[in-house]
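[1] sequence and predicted model, in that order:
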Amino acid sequence: MTKRSEAKYKIDRRMGQNIWGRPKSPVNKREYGPGQHGQRRKGKLSDFGTQLKAKQKLKGYYGNISEKQFRKYYAEAIRMKGDSGDNMIGLLERRLDAVVYRAKFVPTVFAARQFVNHGHVKVNGRRVNIASYLVKPGDVIEVKEASRQLVTVLESVALAERDVPDYYEVDHSKMTAKMTRIPLPSEVPYAVLMEPNLVIEFYSR
């Protein structure tokens, strides 16, 4: 198990929110942060602190992406036409590991990254093992035939704790998924409020 995978619930506690909406999250029992100073009363956050928290929350949600990679999404988002916050969410949702997670082929976004890295996923019939690969609307994502009976996959498909968003066409009998369009932030089924515009402001300073 990777360090990031083991630390996923630490992200929840640091944020003080159950960011994936999972029943196992420790925030459901303890809403304070991790470590010996976690229960200290927190003061009001500055504008910088608010923006930083929004960035850490969004970055953590997509599997604690590296800072270097996350900054690249910001740079690409401001280059594109339209609202930069919307563009950033669109880019993050196009990540192959995010698509695998949304399609319910695996239970967590951390498991999705590992699943892709281990070569269990094909895009348009070709094996892709890069979690950050950007899927385009119309691309067909499928679980490799030899991997369809994995316990993780079968259990995840049966999970009732989340639904597949309507900007995907998913066939769990064939283990295929297709992104029909790039979603707006309001359409993405986040368990907590995400504020991409604060993330844009953070990097624009």
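    Yes, it's here.

[2] going forward, measure contacts between C-alpha atoms and count neighbours the same way
    Noted.

[3] residues contacting the residue most central in space within the chain?
    The centre of the chain sits closest to Tyr62, judged by Cα atoms, centre = their mean, with a distance of 2.8 Å. Contacts for Tyr62 (Cα atoms under 8 Å, 6 or more residues apart in numbering) come out as Leu92, Ala98, Val109.

[4] what do you get for Val123?
    With Cα under 8 Å, 6+ apart, Val123 has these contacts: Asp139, Val140, Ile141, Glu142.

[5] what sits against the second one?
    This means Val140. Contact analysis of Val140 by Cα under 8 Å, 6+ apart lists Val123, Asn124, Gly125, Thr176, Ala177, Lys178, Met179.

[6] now do 10 Å
    The contact partners of Val140, by Cα atoms under 10 Å, 6 or more residues apart in numbering, come to Lys122, Val123, Asn124, Gly125, Arg126, Glu169, Val170, Thr176, Ala177, Lys178, Met179, Thr180.

[7] correct me if wrong: the last one contacts Tyr168.
    Which is Thr180. Yes - counting by Cα atoms under 10 Å, Thr180 does reach Tyr168; the two are 5.5 Å apart.

[8] quick one: which of those two has more around it?
    In terms of neighbours (other Cα atoms under 10 Å), Tyr168 is the more surrounded of Thr180 and Tyr168; the figures are 19 against 15.

[9] could you measure from that one over to Ile78?
    25 Å (Cα to Cα, to the nearest Å).

[10] ok, Arg40 next?
    As judged by Cα to Cα, Arg40 and Ile78 stand 37 Å apart.

[11] what does Ser5 give?
    With distances taken as Cα to Cα, Ser5 is found 30 Å from Ile78.

[12] next, the one to line up against it:
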Amino acid sequence: MSKRASSKHKIDRRLGENLWGRPKSPVNKREYGPGQHGQRRKGKVSDYGTQLRAKQKLKGYYGNISEKQFRKIYAEATRRKGDSSESLVGLLECRLDAVVYRAKFVPTVFAARQFVSHGHIKVNGRRVTIPSYSVKVGDLIEVKDTSKQLAMVIEATQLAERDVPDYIEVDHHKMTAKFARVPGLADVPYPVHMEPNLVVEFYSR
């Protein structure tokens, strides 16, 4: 499993945005970057810098995805017919850890990765421990019976800071979720503005 080397809150401050829309984000108090030079006025950003920032935001949002994994997802998106940026978002949202997070079985995307890795999730009745597992339309995702009463799970289902998107059909009484369809960019409830088209431009340079 890839491990994040730096604090996830530093990503928020470096980008100057509350990436996950969480009330504990330091950006809510300090809208500038970390370190002694964080408050310096920023100069004009180049096209490359704008594209890099878009990539950092999208990649950072999904947690511990490595650069190698992210580039592989981009490569798959460009192989598909249609808009590559829409395909990129669709592939990211099909990841099992993303679906578990969207279904509000866990409070954060980082917890989702760990929750899947530790064997708490079943897909179509079979235990899956790979966070990057690609969920198909119609798949049934459920929390294992012995994990349904975990404090973290109960807390997550009651979170008011985000809603379950309409491309996932959730039953929080049974702790099951059905992946109804692959979403497009407009369907995904990102707390900040994402620009996957710039990510495509970044990698296609």
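    Perfect, I can see it now. Since the structure is predicted, the reported quantities are computational estimates derived from the model, not experimental observations.

[13] list the buried ones in stretch 169-188 of the second structure?
    By neighbour count on 16 or more other Cα atoms under 10 Å, the buried set for stretch 169-188 of the second structure is 169-170, 172, 175-179, 181-185, 188.

[14] need the max-distance pair from the residues you listed.
    Farthest-apart pair in these is Met175 and Leu185; separation 26.2 Å (Cα to Cα).

[15] any idea which helix is longest in the first structure?
    With secondary structure taken from DSSP state H, the first structure has its longest helix at helix 47-61.

[16] with the second structure superposed, average distance for that one?
    Here the mean offset of helix 47-61 of the first structure against the second structure after fitting is 0.2 Å, by mean Cα distance after the TM-score superposition for the first structure.

[17] related to what we said a few turns ago, which of the contacts of Val123 of the first structure are buried, as a PyMOL select command?
    Buried residues among those (16+ other Cα under 10 Å), as a PyMOL selection:
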select buried, resi 140+141+142
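
[18] got the contacts of Val123 of the first structure as TSV, with distance to Gln69 of the first structure columns?
    TSV is the format used below for the contacts of Val123 of the first structure (distance: Cα to Cα, whole Å):
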residue	distance to Gln69 of the first structure
Asp139	23
Val140	25
Ile141	23
Glu142	25
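
[19] narrow the contacts of Val123 of the first structure to those in strands?
    Judged by DSSP state E, strands contain the following of the contacts of Val123 of the first structure: Val140, Ile141, Glu142.

[20] helix, strand or coil for Ala156 of the second structure?
    helix (DSSP: H, G, I helix; E, B strand; the rest coil).

[21] how close does it sit to Phe179 of the second structure?
    Taken as Cα to Cα, the span from Ala156 of the second structure to Phe179 of the second structure is 19 Å.

[22] for Asp12 of the second structure, same thing?
    29 Å.

[23] what's the answer for Cys94 of the second structure, then?
    8 Å.

[24] quick check: neighbours shared by the two?
    Common neighbours of Cys94 of the second structure and Phe179 (Cα under 10 Å, 6+ apart) are Val135, Lys136, Val137.

[25] so the second one is in contact with Pro183, correct?
    So that's Lys136 of the second structure. No - taking Cα under 10 Å as the definition, Lys136 of the second structure is not a contact partner of Pro183, at 11.9 Å.

[26] give me the common contacts of those two.
    Cys94.

[27] excluding residues flanking it in the chain, which one is nearest Ile168 of the second structure?
    Closest residue to Ile168 of the second structure apart from its sequence neighbours, by Cα to Cα, 6 or more residues apart in numbering: Phe179 at 4.9 Å.

[28] I figured that neighbour was touching Val164, is that so?
    No - counting by Cα under 10 Å, Phe179 of the second structure does not reach Val164; the two are 11.6 Å apart.

[29] list the buried residues of stretch 25-42 of the first structure.
    Ser25, Pro26, Val27, Glu31, Tyr32, Gly33, Pro34.

[30] reformat the residues you listed as JSON lines; add distance to Asp86 of the first structure and secondary structure.
    Shown next, in JSON lines, are these (distance: Cα to Cα, whole Å; DSSP: H, G, I helix; E, B strand; the rest coil):
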{"residue": "Ser25", "distance to Asp86 of the first structure": "28", "secondary structure": "coil"}
{"residue": "Pro26", "distance to Asp86 of the first structure": "30", "secondary structure": "helix"}
{"residue": "Val27", "distance to Asp86 of the first structure": "28", "secondary structure": "helix"}
{"residue": "Glu31", "distance to Asp86 of the first structure": "29", "secondary structure": "coil"}
{"residue": "Tyr32", "distance to Asp86 of the first structure": "31", "secondary structure": "coil"}
{"residue": "Gly33", "distance to Asp86 of the first structure": "30", "secondary structure": "coil"}
{"residue": "Pro34", "distance to Asp86 of the first structure": "31", "secondary structure": "coil"}
